[in-house]
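Visitor: coordinates only, sequence not included:
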């Protein structure tokens, strides 16, 4: 989605590695359990797409920043990958997942560790939960520490801290709303689910890294950038919902129709509930967990209800608003081009 040079990718990777190695070295000195926690954190940060740090670098360049004059660029970019990993670890804990990308996550590693040490299933789950909370907390603090220690002037540090603060706060609110929606006896309306989707992802994945890059480049606060980025983030999340329901294994990185199998409460399903075809959709969803044929039946029912088309329309509207904000004369041409490329890439993800 973001085209960086090999050198830029290497610089991002090096900054992330430096941060993780620092954590690993410090935990290794504190005993076997701490060492295992450090190793789990290192595994969690490995092999990601590193999209958010790429956004920091791309925005920095788009706003006229020069890498040779900004030694903090790579550390700040790394902070957003560290933040992302912290959120993933906590998200897996909330969802009770023990794997990510087909491999044991922090919870999975510590659950296996506890079982091998003689714990029963309940005890192993307690250990897994504790490790997940603590690993995510360590990374949240590490992201804040990177910003606090970055070689920048105090006004820049204050602005970056505000960006990070907003990202953590809004994402926490979105995660809580998502959890509450999942536990409700009734079904939340589409507007509530859309708000949770926005808060959970859009701010920390798009608005925060883009703003951070602009701040490092010395650009003044740009409301159009923040607004465009928020709309891009919402569109990105809505496309993720489409991928979770209709995407291929390659697109989703898991079994096709996983959201249907797991009975996730998404904006797509909320839209289907508002249609006259909901009884048919509901009936199909009730058995979607039974296998591929049932998943395909549920997909067809959702499509027939018009919910898929409606969600695609909402993606288009969000991208249109992003482009409107991006057209502001306050933004430099390269920033406008970056935002347009992001919009095009999001459109290309629609399954």
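Guide: Alright, I've got the coordinates. Note that this is a predicted model, so its numbers are computed, not measured.
Visitor: going forward, measure contacts between C-alpha atoms and count neighbours the same way
Guide: OK.
Visitor: how about the helices in the stretch 251-351 of the chain?
Guide: 258-261, 267-273, 278-286, 292-305, 307-326, 333-348 (DSSP state H, counting those that start in this stretch).
Visitor: Touching, residue 190 and residue 267? I think so.
Guide: Yes: in this structure, residue 190 is within contact of residue 267 by C-alpha atoms under 8 Å, at 5.2 Å.
Visitor: Compare neighbour counts for these two and give me the winner.
Guide: The neighbour comparison of residue 190 against residue 267 (other C-alpha atoms under 10 Å) goes to residue 267, with 24 against 19.
Visitor: so that one makes contact with residue 193?
Guide: Yes: Residue 267 lies in contact with residue 193 (C-alpha under 8 Å); the separation is 5.5 Å.
Visitor: does the residue lying farthest from the centre of the chain count as helix, strand or coil?
Guide: Each residue of the chain has a distance to the centre, and by C-alpha atoms, centre = their mean the biggest one is for residue 118: 35.3 Å. Of the three states, residue 118 takes coil according to DSSP: H, G, I helix; E, B strand; the rest coil.
Visitor: quick one: it from residue 126, how far?
Guide: 13 Å (C-alpha to C-alpha, to the nearest Å).
Visitor: same question, residue 80
Guide: From residue 80 to residue 126 the distance is 29 Å (C-alpha to C-alpha).
Visitor: Between these two, which is the more surrounded one?
Guide: The residue with more neighbours, out of residue 80 and residue 126, is residue 80; 31 against 16, by other C-alpha under 10 Å.
Visitor: list the contacts for the more buried one?
Guide: 52, 53, 143, 204, 209 (C-alpha atoms under 8 Å, 6 or more residues apart in numbering).
Visitor: cutoff 7 Å now
Guide: 52, 53, 143, 209 (C-alpha atoms under 7 Å, 6 or more residues apart in numbering).
Visitor: ditto for residue 161
Guide: For residue 161, counting by C-alpha under 7 Å, 6+ apart, the contacting residues are residue 147.
Visitor: what's the answer for residue 44, then?
Guide: The contact partners of residue 44, taken as C-alpha under 7 Å, 6+ apart, are 85, 105.
Visitor: In which helix or strand does it reside?
Guide: Assigned by DSSP states H and E, residue 44 belongs to helix 32-45.
Visitor: chain center to that helix: distance?
Guide: Chain-centre distance of helix 32-45: 21 Å, with C-alpha atoms, centre = their mean, to the nearest Å.
Visitor: this is the other structure I want to compare:
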């Protein structure tokens, strides 16, 4: 029986390694390209903070759950789902780097270029690989859940489905906002933040832990609300780091959000200000160079948008901590969630 978090996370990693080894072996019969796809899926799954497994295991253990093996399996499913979303997100954003190295898509683009393919063909090969890899991991997440003997299995499948439903809505809104296909409003942006990040990264793993612990509807409802608030804090900080963070700490270029024209609260707050009007034509320019990116950063600071988002982040963090403190959750769980909220607000990567 696994009760220690480090042991549980090690068990999640071991289960992940076992699943990947089995899939890589099976893929070998379909040829070298498919085996390579699964090997690179393995690389995409490596590293990371394991936020979702940590949250699920935290909720399960603090609520007195004893379905430890099931909690490990569910944690694996959420990690697979997370990697699937990252792979799809990279395709949608056209990103070729993640965690300081070529991502799966970028590796396949590099292969194609090395073979002498034209840039368009190489990009198509990379995009197809990223989409298929994400699809395969979503399927694998459901497969893992299907083997959980717990009575909560059906509810976990439904929870995964809710994650997919909400995240797809968030991704569609994110792309639509950047392209101008969706009206840029603060409610639209905050809705996108909720759908794209808060549901699957925080709310759902906490709810899954409560489900497996059999803690009842009240605890699950409270954790769903608190998870949503945590996700909003996390995304606010992410938006700041995506413009003002360190490329070394983030493991990816920090000009990406500016180059892609990502519509965040940071941009919404700057819109209409004199400093932003002077540089607005640079925002979303694919050929954006370092000097132009620095001009955009200065405008976001001089307009007061950066300070406004930082204040909003601080207030949201405090509201989240207050909500946790006022909840009916066990004191042990509160004592873990409050510092987590502050780490979400202060993190550098």
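Guide: Cool, got the structure. Every value quoted in this text rests on a predicted model; they were computed, and no experiment measured them.
Visitor: TM-score them against each other, please.
Guide: The pair, once superposed, lands on a TM-score of 0.89 when counted by TM-score structural alignment, normalised by the length of structure 2; 343 aligned residues with a C-alpha RMSD of 2.5 Å.
Visitor: Reformat the helices of the stretch 251-351 of structure 1 as CSV; add distance to residue 168 of structure 1.
Guide: Formatted as CSV, the helices of the stretch 251-351 of structure 1 follow (distance: least, C-alpha to C-alpha, whole Å):
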stretch, distance to residue 168 of structure 1
helix 258-261, 25
helix 267-273, 23
helix 278-286, 34
helix 292-305, 34
helix 307-326, 23
helix 333-348, 23
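Visitor: Which of those helices sits closest to residue 72 of structure 1?
Guide: With C-alpha to C-alpha, the closest approach to residue 72 of structure 1 among the helices of the stretch 251-351 of structure 1 belongs to helix 333-348: 20.4 Å.
Visitor: which helices and strands does the closest one pack with?
Guide: Helices and strands touching helix 333-348 of structure 1, by 3 or more C-alpha pairs under 7 Å, 6 or more residues apart in numbering; DSSP states H and E, are helix 51-62, helix 307-326.
Visitor: and the angle for the first one with helix 333-348?
Guide: This points to helix 51-62 of structure 1. 150 degrees (axes from the mean of the first three to the mean of the last three C-alpha atoms, to 10 degrees).
Visitor: thinking again about what came up before, apply the buried test to the contacts of residue 80 of structure 1 and list what passes.
Guide: 52, 53, 143, 209 (16 or more other C-alpha atoms under 10 Å).
Visitor: What is the equivalent residue in structure 2 for the third one?
Guide: The one in question is residue 143 of structure 1. Using TM-score structural alignment, the partner of residue 143 of structure 1 in structure 2 is residue 141.
Visitor: Moving along the chain from the helix or strand that contains its match, name the first helix or strand you hit.
Guide: Here residue 141 of structure 2, judged by DSSP H and E, is contained in helix 119-146. Heading C-terminal from helix 119-146 of structure 2, the first helix or strand you meet, by DSSP H and E, is helix 153-179.
Visitor: The helix or strand just after that following helix vs structure 1, average distance?
Guide: Where DSSP H and E defines the elements, the next helix or strand beyond helix 153-179 of structure 2 is helix 186-193. In the superposition against structure 1, helix 186-193 of structure 2 averages 1.7 Å from its aligned positions (mean C-alpha distance after the TM-score superposition for structure 1).
Visitor: and helix 186-193 of structure 2, which residues are buried?
Guide: So, applying 16+ other C-alpha under 10 Å, buried residues of helix 186-193 of structure 2: 188, 189, 190, 191, 192, 193.
Visitor: contacts for stretch 119-128 of structure 2?
Guide: Contacts to stretch 119-128 of structure 2, defined as C-alpha under 7 Å, 6+ apart, come from residues 91, 105, 106, 108, 109, 112, 113.
Visitor: Which part of structure 1 matches that stretch?
Guide: Going by TM-score structural alignment: stretch 119-128 of structure 2 matches residues 121-130.
Visitor: What residues sit buried inside that stretch?
Guide: Quick answer for stretch 121-130 of structure 1 (16+ other C-alpha under 10 Å): 124, 125, 126, 127, 128, 129.
Visitor: Could you do stretch 66-85 of structure 1 as well?
Guide: By neighbour count with 16+ other C-alpha under 10 Å, stretch 66-85 of structure 1 contains the buried residues 72-85.
Visitor: Check stretch 26-43 of structure 2 too.
Guide: Going by neighbour count (16+ other C-alpha under 10 Å), the buried part of stretch 26-43 of structure 2 is 27, 34, 35, 36, 37, 38, 39, 40, 41, 42.
Visitor: repeat for stretch 314-333 of structure 1
Guide: Within stretch 314-333 of structure 1, the residues scored as buried using 16+ other C-alpha under 10 Å are 314-316, 318-323, 325-328, 331.
Visitor: Likewise for stretch 86-103 of structure 1?
Guide: Quick answer for stretch 86-103 of structure 1 (16+ other C-alpha under 10 Å): 86, 87, 88, 89, 90, 91, 92, 93, 94, 98, 100.
Visitor: got a list of contacts for that stretch?
Guide: Counting by C-alpha under 7 Å, 6+ apart, 104, 105, 107, 108, 129, 132, 133, 136, 137, 139, 140 sit against stretch 86-103 of structure 1.
Visitor: what's the distance between the last one and residue 167 of structure 1?
Guide: When C-alpha to C-alpha is applied, the distance between residue 140 of structure 1 and residue 167 of structure 1 equals 11 Å.
Visitor: who has more neighbours, the two?
Guide: residue 167 (24 against 20).
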